[in-house]
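Colleague: coords below, sequence missing:
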């Protein structure tokens, strides 16, 4: 196209690189054209020379259009940059050089003599434009679409000139507009000109009273839509049909309710308008009145025979509409008239459910006082209490708890505790715990399989969200930390949250938890804690089996190549597998795990920590290779190959006698404080000034020093 070449030339002359082009570069030529013309209409062109000459005016108009299009391509606000004019400007007075194939015309464009194609389009600001093109597609001229001039009769109607209307009404074709189907009576009803409408309806005009526009609108429908009560009364008295609908199947009564006009509603009802007609969406006039909380119109419609039960295409009844939109007055009226408070929409939601979802406390209170059933679930299986918990509404939750049965919640397969924990609604979680909801309730299989890790408890949700306060509340209320397929302790360890790990361990979480879907020969807690040495030491202090890390099936013999793939090694996704698949899978050994690229640099420090919690062990050939790879790790290898000190052997024996269960609750054991610190490798000075504990240990102090029981 010519305009495209013009824009490229403009850009190259301005010295703009390709990356300087704006987002307008993504627009089509027609869209760019529309925007450029819109700018040319809003910004008057600055012309040099005599602006009154016809040739100069046409050139300026066309030049402004081309410049606007180029400015869109280059991202400039209005043609070339005023602050940085383009180089190689032609000398003043020189002939203009045009890169476009359509240079400015010398004569004004005359659309009457044009023989090409004409297209119409609308700009972004709603302006109607006309584009004239040659048969080969080249643009010739663009201009605003000429406005349609009103005929004398329509002009007189707008002014309300009754005398002029009476004089023109008998002329042939005077009552027709250029708009398809638009007649003089429509114009009078649209502008509320009652006197002019009365003149138009006399004599032969009476037969046009029910004529429709292109949108199937009658004069009565237009008068009602624009709330012209006087015109509507005149049309009804002259016999206008109250049942004729527009293309959306909306009757005049429906539009009157939509406009919230009680006067016109009464007028239409007195002339026999039907009250139970549905529009395309299935709505009735009553639902429109309910939506606007107009009790007066609702009363008139019900007295005229409006039904309370009809539903729209979504199964929504008028009472549901009142609850959904929070209209207390109309809801109370409908209940008084006998509407069903437990009616359900297509998706199974009740009025109580919808009012809860939208947070309408007064509506919920009114429905509950009318014995609305809080145990009716939606098709998703959720009750109103679930939705209130999800929204964290601590006002509605106490109202719904007494109305909801525990048996119905168990049948739903999901507890409100799950929802509150998932969305971190701690206040609601506390209310539900105080209401004695089961903190160990588990998701049904249908709900659990929606999560990749197949979580089942509310505690898991809180741990996964790293919500320490919620974890503490659930554990103190008696939540079991070992119910999920993937232990919540592993989630906390993997996330590196020491506070959550401590809470879970102190409340009985299994420090020797394994991954059923990714079997290993050593506890999975060690697997996830290897990147956090302080956390690894805490897990080992709490009784984690460190000896399992040194059991290798290959021993001192050469190890075969590792069979771990990237999926097993790094992603650690948790899917449900049957036992046959589990036994057939390769069990990962500790020496294999520390050999992956992301962990091999930490093999020495990790082995050094583990050696504090084992007696005499024999390193396999792969672990020895790791310790030989760095000179600084030589002391660790020496330590692993020598007999442990007697102090360490005594400590390990005492820890073995105490047991894993008691080590988790070490603070509560009736043992001397020095012995408790000794069991967790806390180095202290005794009364004689010597070190109590393992002076040869290379590890730092644990992150949580146990307190001496009182």
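Modeller: Yes, it's here. What you are looking at is a predicted structure, and each value in this text was computed from that prediction instead of being measured.

Colleague: For the rest of this, base every contact and every neighbour count on C-alpha atoms.
Modeller: OK.

Colleague: residues of stretch 225-237 that come out buried?
Modeller: Neighbour counts using 16 or more other CA atoms under 10 Å place 225-236 of stretch 225-237 among the buried residues.

Colleague: In CSV: the residues you listed, plus distance to residue 295 and secondary structure.
Modeller: As requested, the buried residues of stretch 225-237 are exported to CSV (distance: CA to CA, whole Å; DSSP: H, G, I helix; E, B strand; the rest coil):
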residue, distance to residue 295, secondary structure
225, 20, helix
226, 22, coil
227, 19, coil
228, 22, coil
229, 20, helix
230, 24, helix
231, 25, helix
232, 23, helix
233, 23, helix
234, 27, helix
235, 27, helix
236, 25, helix
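
Colleague: after the helix or strand hosting residue 319 comes which helix or strand?
Modeller: In this structure, residue 319 sits in helix 318-325 according to DSSP states H and E. Past helix 318-325, further along toward the C-terminus, the next helix or strand under DSSP H and E is helix 328-336.

Colleague: For residue 117, see how far away residue 208 is.
Modeller: Per CA to CA, to the nearest Å, residue 208 is found 38 Å from residue 117.

Colleague: still on that earlier bit, return the list of helices and strands in contact with the helix holding residue 319.
Modeller: helix 285-291, helix 328-336, helix 351-357 (3 or more CA pairs under 8 Å, 6 or more residues apart in numbering; DSSP states H and E).

Colleague: at 10 Å instead, please
Modeller: Contacts defined by 3 or more CA pairs under 10 Å, 6 or more residues apart in numbering; DSSP states H and E place helix 318-325 against helix 285-291, helix 328-336, helix 351-357, helix 361-369.

Colleague: Now the last one: buried residues?
Modeller: Of the residues in helix 361-369, those buried by neighbour count under the rule 16+ other CA under 10 Å are 361-368.

Colleague: cool, stretch 295-304 as well?
Modeller: Here stretch 295-304 shows 295, 297-301, 304 as buried, counting by 16+ other CA under 10 Å.

Colleague: hang on, the earlier thing: so which of the helices and strands packed on helix 318-325 is nearest residue 7?
Modeller: helix 285-291 (53.0 Å; CA to CA).

Colleague: Please identify the helix or strand for residue 132.
Modeller: Counting by DSSP H and E, residue 132 is part of strand 128-133.

Colleague: how far out from the middle of the chain is stretch 297-304?
Modeller: Computed by CA atoms, centre = their mean, to the nearest Å, the separation of stretch 297-304 from the middle of its chain amounts to 40 Å.

Colleague: before we go on, here's another structure to hold up against the first:
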């Protein structure tokens, strides 16, 4: 039932007069014997109506009539009568900020701490409504300042802070428990940080509230302010002793910087980067904020963290996130989509490429990831291979490490069915083709893929076992060589192979060094192997149903 709707047959004439603030009419009706105690469908009587309307004169008239009708006990019972929602006249007056009417009710012995059905009281109602003078009056009359008034156990101070009533907060900090906790152990200061009530936050801190009081789940005011992006509150908390390295989670070592990175609050993230211990970046028992930025697809957070020196590899977090690196996580989130911006940022920053990452790049007919990798990572010559670190070339880009190259080749040779997609990219990026002259490549590659690979080598000097594989495939008609592959390579082909060897495949294929050679321009295409037709990827036919 909607108790806010009034019905003509249930609202007394006296109540209507009280609601309208018509004292003369109210007095006339009362003299004619109309009862002030008759209730409507909400349980409201004339005093409730007068108090809610702020009609001081009508409140006075009703209270005077009650005082003259019987004992003080009867008068008190009348002034404290409740609606169906448990609201007293004093509660209704306080809720609406009617100071004069409330003062009359309190002088008539209204219960200053009467609770409603939902655990509110006159003080809580006045706080919620932002009525400072009413709050001061109630406190002066003995209103309990530290009782809880909601199912969540909020106090008046919690509510004042939540609503941002800073003038009331100034009043309450002198009488309220600054560290009062709700059912989640959240303090009023935590509420101020959560909802960005900076002025209230400053008042509470000035009154001595604990800036690092943690909730039941260990979340701190600094963490929640960082999560919500309240930069001014973050700055204030840090300036007044909040610890940016305080562990704020029961499940894993979460810091405020993680929350800022996860929700993309760049200004807050910038401030926290400057004060957070870098142990969170690489320590084994920590989690890099890069993981949170990646999983929430906050590319701006990823970019800032990398720019400020956070490692693109971070620590292995398989026990928490189920992944080995930020790049692996980013790729797992976009396995069926084009490369995300975060993937590009991590690759550009030199993230180490593992076997799982190469699978994402090569075990597919899509070449965007492999193209991206090869734009930022160079395939090294044999003499520049390193086991662990990166070697910088003259363009400032990094070479693949020996381990990365080994894992690339391993994945490539296990994904021969996609070779039409990845082979041209790798060879044109400077991969030594002899590294792919392996039995499994020659046995499983499509005919045109095999022809393309052979164009990059001296096919006449292949080892006997490899020649045997080719002979078997030719006999089985699974390989149809191009006509010239049956003869000895032309001198021109041998010459360009020598040029490739001398200059280095990386320089030949990926720079303008060829254009600088003193040879006719038509030879530029030939020297860079651009005249060789590429194979076209043909999807495998679907397997027949079982």
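Modeller: Structure received. None of the values given here were measured: they were computed from a predicted structure.

Colleague: which residues in the first structure form strands?
Modeller: Ranges of strands within the first structure are 117-122, 128-133, 139-144, 684-685, 691-692, based on DSSP state E.

Colleague: Let me know which of these is the nearest to residue 176 of the first structure.
Modeller: Among the strands of the first structure, strand 128-133 comes nearest to residue 176 of the first structure, with 22.7 Å by CA to CA.

Colleague: Run through the neighbouring helices and strands of the closest one.
Modeller: Secondary-structure packing of strand 128-133 of the first structure (3+ CA pairs under 10 Å, 6+ apart): helix 29-42, strand 117-122, strand 139-144.

Colleague: Can you name every helix or strand that the second one contacts?
Modeller: Same thing as strand 117-122 of the first structure. Using 3+ CA pairs under 10 Å, 6+ apart, the elements in contact with strand 117-122 of the first structure are helix 29-42, strand 128-133, strand 139-144.

Colleague: For residue 496 of the first structure, which of those is the nearest?
Modeller: Closest of those to residue 496 of the first structure is helix 29-42, at 53.5 Å (criterion: CA to CA).

Colleague: State whether residue 169 of the first structure and residue 200 are indeed in contact, as I suppose.
Modeller: Yes - using CA atoms under 10 Å, residue 169 of the first structure is in contact with residue 200, at 6.8 Å.

Colleague: So for these two, which residues contact both of them?
Modeller: Both residue 169 of the first structure and residue 200 are in contact with 175, 184, where contact means CA atoms under 10 Å, 6 or more residues apart in numbering.

Colleague: if you count what's nearby, which of those two comes out ahead?
Modeller: Neighbour count, other CA atoms under 10 Å: between residue 169 of the first structure and residue 200, residue 200 has more, with 23 against 18.

Colleague: Would you agree the more buried one is in contact with residue 208?
Modeller: Yes - counting by CA under 10 Å, residue 200 of the first structure touches residue 208, with 9.1 Å between them.

Colleague: Need the overlap of contacts for the two.
Modeller: Common contacts of residue 200 of the first structure and residue 208 (CA under 10 Å, 6+ apart): 184-185.

Colleague: before we move on, the earlier item: which one of the strands of the first structure lies closest to residue 436 of the first structure?
Modeller: When the strands of the first structure are compared by CA to CA, strand 684-685 sits nearest residue 436 of the first structure, at 45.5 Å.

Colleague: who's in contact with that closest one?
Modeller: Contact with strand 684-685 of the first structure is made by 674, 677-678, 690-695, as judged by CA under 10 Å, 6+ apart.

Colleague: Let's see that with 8 Å instead.
Modeller: For strand 684-685 of the first structure, the external contacting residues (CA atoms under 8 Å, 6 or more residues apart in numbering) are 674, 677, 691-693.

Colleague: ditto for stretch 522-539 of the first structure
Modeller: By CA under 8 Å, 6+ apart, the list of residues contacting stretch 522-539 of the first structure from outside reads 489-490, 493-494, 496, 498, 511-515, 544-546, 548-549, 589-590, 593, 599, 602, 606, 609, 702-704.

Colleague: corresponding residue for residue 344 of the first structure in the second structure?
Modeller: By TM-score structural alignment, residue 344 of the first structure lines up with residue 214 in the second structure.

Colleague: so what's that match up against?
Modeller: Taking CA under 8 Å, 6+ apart, we find residue 214 of the second structure in contact with 185-186, 220-221, 248.

Colleague: So which of those residues is the closest to residue 6 of the second structure?
Modeller: Closest approach between the contacts of residue 214 of the second structure and residue 6 of the second structure, by CA to CA: residue 186, at 40.0 Å.

Colleague: OK, contacts around that closest one?
Modeller: By CA under 8 Å, 6+ apart, residue 186 of the second structure lies in contact with 180, 214-216.

Colleague: most neighbours, which of the residues you listed?
Modeller: Neighbour counts for these (other CA under 10 Å) peak at residue 214, which has 22 neighbours.

Colleague: re earlier: wait, which of the helices and strands packed on strand 117-122 of the first structure is closest to residue 180 of the first structure?
Modeller: strand 128-133 (17.8 Å).

Colleague: quick revisit: can you tell me which of the contacts of residue 214 of the second structure carry over to the first structure?
Modeller: Counting by both residues aligned by TM-score structural alignment, their matches' CA atoms under 8 Å, the contacts of residue 214 of the second structure that remain in contact in the first structure are 185-186, 220-221.

Colleague: Among the buried residues of helix 361-369 of the first structure, which one sits closest to residue 193 of the first structure?
Modeller: Set against residue 193 of the first structure, the nearest of the buried residues of helix 361-369 of the first structure by CA to CA is residue 363 (43.5 Å).

Colleague: what sits against the closest residue to residue 473 of the second structure other than its chain neighbours?
Modeller: Using CA to CA, 6 or more residues apart in numbering and skipping residues adjacent in sequence, the residue nearest residue 473 of the second structure is residue 479, 5.4 Å away. Contact partners of residue 479 of the second structure, counting by CA under 8 Å, 6+ apart, are 446-447, 450, 470, 473.

Colleague: which part of the first structure lines up with stretch 126-145 of the second structure?
Modeller: Aligning stretch 126-145 of the second structure against the first structure (TM-score structural alignment) gives residues 256-275.

Colleague: for stretch 266-273 of the second structure, same thing?
Modeller: The counterpart of stretch 266-273 of the second structure in the first structure, counting by TM-score structural alignment, spans residues 394-401.

Colleague: and which of the kept ones among the contacts of residue 214 of the second structure is nearest to residue 377 of the second structure?
Modeller: Closest approach between those and residue 377 of the second structure, by CA to CA: residue 220, at 41.6 Å.

Colleague: just checking, that closest one touches residue 249?
Modeller: No - counting by CA atoms under 8 Å, residue 220 of the second structure stays clear of residue 249, with 9.2 Å between them.

Colleague: Same drill for those two, tell me which one is more crowded.
Modeller: residue 220 (30 against 17).
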